[in-house]
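# Need coordinates for the below:
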Amino acid sequence: MSDAIGSLDFCKRLDLPKISDPRGNLTFVEGGRHVEFDIRRVYYLYDVPGGAERGGHAHKDLHQFIIAMSGSFDVVLDDGTKKARYHLNRSYTGLYVCPMIWRELDNFSSGSVCMVLASNRYSEDDYYRDYGQFMKAQGL
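Below you'll find the model as predicted:
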């Protein structure tokens, strides 16, 4: 697993394999190959009401790969010194987010589905839910 942590320089958009077929396309993800971590948890967000935001936290150790399986949404990343907004709208493209990055998701289209591949199982101890505490941990 990469030692990437705490800088937007390590976060990046990645294209996944896309196998085109007249009967429908197929895309797959392999841990340690398409993403730099072993996948230990998968979760997804759906039925997000118009105007709602998700996220609003950072992870201490968790690596994530975020994919718009259907529809579209924006991911806003913040490392404490700079911010970047990514618009996700293709099921064969995802966004790698390293640990110690504050993230917010917004601008969900109707019927959108956000799938997240995570490097660890759920642990509340891994979260920074207060932006001030996150900034302090970043040394800022």
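# alpha carbons only for contacts and neighbour counts from here, please
OK.
# What count of nearby residues applies to the closest residue to residue 118 other than its chain neighbours?
Leaving aside its chain neighbours, residue 118 sits nearest to residue 64 (4.6 Å; criterion: CA to CA, 6 or more residues apart in numbering). When neighbours are defined as other CA atoms under 10 Å, residue 64 has 25 of them.
# this one as well, want them side by side:
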Amino acid sequence: MGYVNDVNVLQFKQNGDQRGHLVVVEGNKDIPFSIARIFYIYGSDREVVRGCHANRRSEFVLINVSGTSKVKVMDGKAEKVIVLDKPHMGVYLPEMVWKEMYDFSEDSVLLCIASEVYDPSEYIRDYAEYLKEIGMKDE
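Take a look at the predicted model:
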């Protein structure tokens, strides 16, 4: 099981010159897993909350490559909010951490890098069920 304390902010090396910036993110090097899936979220506004789930097997790194957003993570005991506001920073989310992404700026593009291909059976989409599964709530 993952814990909020296992959630880490990552800083990626910025390469660049007068032509602009370049950030490289490599699996098993800059992030702690092999990359199996990449997707991104855009067009959400400040009132929208995305995520609202935990994953039994998938690990994630989230990077706001444009604009800003916030990520709230919970593990049944602790809670943390990370502000993603630089394209060279990300947040590592281990498996079995509840995640909610919100407060998207108008120009937000949230890049999501996952350790697993999509499998709906590994998603826990109900917080009460999540608490039960991690042993924080009686059946």
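# ok, back up a step: who's in contact with the residue nearest to residue 118 of the first structure?
96-98, 116-119 (CA atoms under 8 Å, 6 or more residues apart in numbering).
# Can you tell me what it aligns to in the second structure?
Using TM-score structural alignment to pair residues, one finds that residue 64 of the first structure aligns to residue 60 in the second structure.
# For residue 6 of the second structure, see how far away its match is.
As judged by CA to CA, to the nearest Å, residue 60 of the second structure and residue 6 of the second structure stand 12 Å apart.
# Okay, strands next: where are they in the second structure?
8-11, 14-17, 20-23, 37-42, 50-55, 60-66, 69-74, 79-84, 89-93, 98-102, 109-114, 123-124 (DSSP state E).
# so which of the ones you listed gets nearest residue 30 of the second structure?
strand 8-11 (8.3 Å; CA to CA).
# list the helices and strands the closest one packs on?
Contacts defined by 3 or more CA pairs under 8 Å, 6 or more residues apart in numbering; DSSP states H and E place strand 8-11 of the second structure against strand 89-93.
# Find the centremost residue of the first structure, please.
residue 66 (3.4 Å; CA atoms, centre = their mean).
# picking that back up, which neighbours do residue 60 and residue 6 of the second structure share?
93-94.
# tell me, how many neighbours does the counterpart of residue 24 of the first structure in the second structure end up with?
Counting by TM-score structural alignment, residue 24 of the first structure lines up with residue 20 in the second structure. Neighbourhood size, residue 20 of the second structure [other CA under 10 Å]: 8.
# Could you measure from residue 20 of the second structure over to residue 90 of the second structure?
If you go by CA to CA, the gap between residue 20 of the second structure and residue 90 of the second structure works out to 20 Å.
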